[in-house]
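Student: Dropping the sequence and predicted coords here.
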Amino acid sequence: MCAVLPRFEVVHRLRPVDLLAPHAVAVRTGDAGAVAMPAVAPYVTVTSPAADGPGPALHLGGHRLGMTLTNGSVTITVDGDGDRRELRSRRFHRAEGPSGTALTLTGTHVTAWTLEQAGWVARARHDLREVLDTRDEAALADLVVELPAGGGAAGRFGQLGLRDTRFVTAEDGTPLRDGDTAWLTATSAGPGFFDTAHTSVWSLDLGTLDVSHRADLFFRRPDRPGVFGDHATHLVRTDAGGWLVATSTWGDFERPATRAGRRTPAGLRVTLAGSGADLLHGAHVLDTRELPLPTDGLASIATWDPHLVRRDDGWLVGFVSARRFFDFHPALAGGPALDDLRLLDAATDRTATEGTTLVEVDGRTVVLASDGRDSPRRLRARFPAFDLTMAERGTLDAPYPTNLPWPTVAAVDGGWVMATFDGRRAGGTLLGYGTHGDLVLMRSR
């Protein structure tokens, strides 16, 4: 079925690393002092020149979160409730010739950084879940940033890398365009596992293949308070001129303690939001509801990676279902409305396949996915193409970057463009898995 798609080749790679999102700087000063900086979500950054002594700090929910640089050694300080804690990495606390410092809050994690020859390096990190509720909107509205001698800048957190890329589309699946500009949603990787990331929106110049960070999307849940950095998102422009936003609740997901994973439900699921705001620019907090994805007979404990397309007879929704963490496969649902879906089929022979993507090829809807490198040998590191019964009909002829790249393709001006990613990490050894990746752009030959 996918023989009609020509071979893809890599034509551009880029790695936008910005602790402080360039378009979202709210404070910039050469003076020391405290400045009110209300935040819509717990994804903020404050930077300053490097100097021995107290560095930048955040005041949130009655606590002061700060960092100290002493002879190249970095310490996080947490003050509040009459208590003071000083936290330092045993192995990674020492910076090499730092020229700048930064403190970030991403979800529940506070991280202290130094700007070194190799770029920004995380030197200390602490999970604040037992300290305060970083997602509380009232507390975020009263956020204060504190700048040391020499001043600095503050604003929304940017990203260490990009993954989970999707074209922003119309309801029928065609990419949204403004002349030579298309749009992508992506997961902006934070300093660690998935609970440090969030959803971002990027413009893509179809001529140069350069991207620009335009917006950030955050989410309220229907079942618990607070603002979450949920991600693996599909943004759909409705025929009525509004938006549908389908996303995965990775924003508070905890990595299983063992590779064997767990087989009990973890609350990881897909939600849906609607909005009439300009979601291609600025920062937005969206109210969500459950998107009821049918998993009859799949022994499913979690779902993620939604992709929505509306046809004449209703909606199709591609997604991923997990039997345990991490044992997962692609699935397809359909129905007359998004609240009335039934399971059409699933590729249950897969064990490490995600990125379910719906695309029209010669008038037929094709379901693409990504067989990860943890798949059985015969299915490893490839982009399978399924029909609507989830029977494999071919593969996408494209280079397969590391990790689990998604087959995000779009027909553009007589050819095809693919926007995917790899697993290359950033930010230093302390952070481990989760900071990937490079944005890998391909064109059809």
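Tutor: Nice, I can see it.
Student: C-alpha from now on. contacts and neighbour counts both.
Tutor: Will do.
Student: Neighbours of the nearest residue to V11 once chain neighbours are set aside, how many?
Tutor: Among residues not flanking V11 along the chain, M442 sits closest, at 5.3 Å (Cα to Cα, 6 or more residues apart in numbering). Close neighbours of M442, defined as other Cα atoms under 10 Å, add up to 21.
Student: try T208
Tutor: Number of residues near T208 (other Cα under 10 Å) recorded here: 9.
Student: Go ahead and report the secondary structure state at it.
Tutor: Three-state call for T208 (DSSP: H, G, I helix; E, B strand; the rest coil): coil.
Student: Quick check, central residue of the protein?
Tutor: T187 (1.8 Å; Cα atoms, centre = their mean).
Student: A further structure is provided below for comparison with the first:
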Amino acid sequence: MRGIIRRVKHKLVPSEVPSTGTQEFFAGRAFEESLRFRAVDLLPESSVVFEGASGGSEQLRIVSDHVPAAPFLTVELDGFDPSQQGEYRWGLVAEGIMILAEYNSRTGRAALIAGSKGEPLAGCKLKTASAPLSLTITENRLVLWQGKGVAAEVVLAVTLEAEEYLDLRGKELLNGLRFASSGPSHRLRAGYFGYLGLRDPQFIRTRAGEILHREGRAWLTMSCAGPGFFPCAHWAIFSLNPEHPEDLRLESQLFFERDGLLLGDHAGSILVLENELLVTVSSWGDFAENAHICWTRSADNLWSGVHVLATERLELPTDFDSWDPSLLYYQDRWWLGFVECLGYHPRFDFRPVLAMAEPEQPFGGGFERVGADLMHHQTEGTLFSFLDGEPVLLASDGDARDYPIYNLEMFRFSQLEAPYKSNIPHPLIYQGQGEPWMLTFDGTPFHERDFGYGTHGDVLIYRLAASTDGLR
């Protein structure tokens, strides 16, 4: 097949290698859109670390001794009486440092404050005095919101320049901050930032390649869109009801420590072994045209709470930048699908790659290149899946607007017949006891005028149509 390069050969059981001809799955039926929804939650209930009454003082008071684990935080002011004259401040403080939102009910003005002097970085007058008002922190971006969920409106937004103000990604600085508030009586909720949209879905799999199920729910990872470009996003573990995949529930949040910083790396995979988890993730947390794949092992219980994992760079058989790792253990070998990026200008130029490693040494430079699709230049979303029991590597091509399917020889032998909306949606397929379905996302933004590119992520559910070709 023209445009495919292979570097190594391997010996799989012939019956378990998909053919390189045209192949049908799902009895020749195509997918069609069944449901679309937007998931927005500035402070998910499972991520709250403090909730209670506060206020009654003009001096800032620390309300919790919780030590922030990562610079992705939300502090919500609610339960205040707009007719009660006074100045409210809420956020995080340390000795000589404050990261605060401010609202003056006498003047109706709001502000964002950061640094040691308590001077506003930005301010405006609120159109209405309605609650709640929420301060969110995503790495070094501060945003003041009014309202909740998809109805949340942007009041103010600033980005801290690390050299001039503070770099909240620094562990020592962040760990010294505490949640605090002042002003007339109010209620305060504080915890870890949620999401403005969801994207990059990937099922968590066992060593046997099966989708992880716990208590009847399928578990997966997704990237949580933040208020801006990729460093404002982060990664989380979700679960869903396979019979109703729209029943999507945040279970835990994952952050990463590398190069001396606490970051929101995202878009990766988790493989469950006997006594540990293997985690691979893309280094979007400090992206500056330097994307690469990181990895770590963890014996921690990552199924709830908030976690920070120390990672290192994964050695890969490519000379280019990389992202979107998908890890699989199959027939006594490790398989890694990923994307390599040939360059960033005049546009990102990237394509899918398949690598393989022997069981003893996958992460010490042991991966060898099986092949890459050289024909494509806007193809990412590499995902291992089992279609009718056959192991395949799925991807998404933004130029052709289709979903190529590769076998473990890195031959493209078919394509998934499903709607292709906007952005480069990743094709996540679930095949259980009932009808197969597909979960993906699109490029629908959230307050793009305020934040630019990076807030995208409507969730889309596709189900099989009554007839027509499913793959061709």
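Tutor: Right, received. Where do you want to start? Every value quoted in this text rests on a predicted model; they were computed, and no experiment measured them.
Student: what TM-score do we get after superposing?
Tutor: Remark: TM-score between the superposed chains equals 0.87 [TM-score structural alignment, normalised by the length of the first structure]; 417 aligned residues with a Cα RMSD of 2.3 Å.
Student: Please pull up the equivalent of the residue nearest to the centre of the first structure in the second structure.
Tutor: Under the alignment (TM-score structural alignment), T187 of the first structure pairs with S223 of the second structure.
Student: ok, that match to P419 of the second structure distance?
Tutor: Per Cα to Cα, to the nearest Å, S223 of the second structure is found 21 Å from P419 of the second structure.
Student: next one: T74 of the second structure
Tutor: T74 of the second structure is 36 Å from P419 of the second structure, by Cα to Cα.
Student: Repeat that for S396 of the second structure.
Tutor: 11 Å.
Student: If you count surrounding residues, which of those two has more?
Tutor: Neighbour count, other Cα under 10 Å: between S396 of the second structure and P419, S396 has more, with 28 against 15.
Student: circling back: I'd guessed the residue nearest to the centre of the first structure sits against R163; true?
Tutor: Yes: the criterion here is Cα atoms under 8 Å, and T187 of the first structure meets it with R163 at 5.2 Å.
Student: Figure out the helix or strand that the residue opposite T68 of the first structure in the second structure once aligned lives in.
Tutor: Structural alignment (TM-score structural alignment) places T68 of the first structure against E102 in the second structure. Using DSSP states H and E, E102 of the second structure falls within strand 97-104.
Student: other SSEs contacting that strand?
Tutor: strand 87-94, strand 109-115 (3 or more Cα pairs under 8 Å, 6 or more residues apart in numbering; DSSP states H and E).
Student: what number of residues lie near the match of T68 of the first structure?
Tutor: Using other Cα under 10 Å, E102 of the second structure is surrounded by 23 other residues.
Student: Would you mind measuring from it to T138 of the second structure?
Tutor: From E102 of the second structure to T138 of the second structure the distance is 18 Å (Cα to Cα).
Student: and what of L316 of the second structure?
Tutor: Here L316 of the second structure is placed at a distance of 30 Å from T138 of the second structure (Cα to Cα).
Student: just to revisit the earlier point, quick one: contacts for the residue lying closest to the match of T68 of the first structure once chain neighbours are set aside?
Tutor: Distances taken as Cα to Cα, 6+ apart put R89 closest to E102 of the second structure, at 4.5 Å, once the chain neighbours are dropped. By Cα atoms under 8 Å, 6 or more residues apart in numbering, the contact list for R89 of the second structure reads 60, 100-103, 181-183.
Student: And for A233 of the second structure?
Tutor: By Cα under 8 Å, 6+ apart, the contact set of A233 of the second structure is 138, 195, 223-227, 264-266, 285.
Student: same question, H376 of the second structure
Tutor: H376 of the second structure neighbours (Cα under 8 Å, 6+ apart): 350-351, 397.
Student: if you set the cut-off to 7 Å instead, what comes out?
Tutor: Each residue near H376 of the second structure by Cα atoms under 7 Å, 6 or more residues apart in numbering is listed here: R351.
Student: so how far is T365 of the first structure from whichever residue in the first structure pairs up with it?
Tutor: Under the alignment (TM-score structural alignment), H376 of the second structure pairs with R350 in the first structure. For R350 of the first structure, the distance to T365 of the first structure equals 21 Å [Cα to Cα].
Student: for P225 of the first structure, same thing?
Tutor: Where T365 of the first structure is concerned, P225 of the first structure sits at a distance of 38 Å (Cα to Cα).
Student: Between these two, point out the one with more neighbours.
Tutor: Set P225 of the first structure next to T365 and count neighbours by other Cα under 10 Å: T365 wins out with 17 against 11.
Student: Closest one to L439 of the second structure out of the contacts of A233 of the second structure, please.
Tutor: Ranked by distance to L439 of the second structure (Cα to Cα), the contacts of A233 of the second structure are led by S223 at 13.6 Å.
Student: Who are the contact partners of the closest one?
Tutor: Applying Cα under 7 Å, 6+ apart to S223 of the second structure gives the contacts 198-200, 233-236, 266-267.
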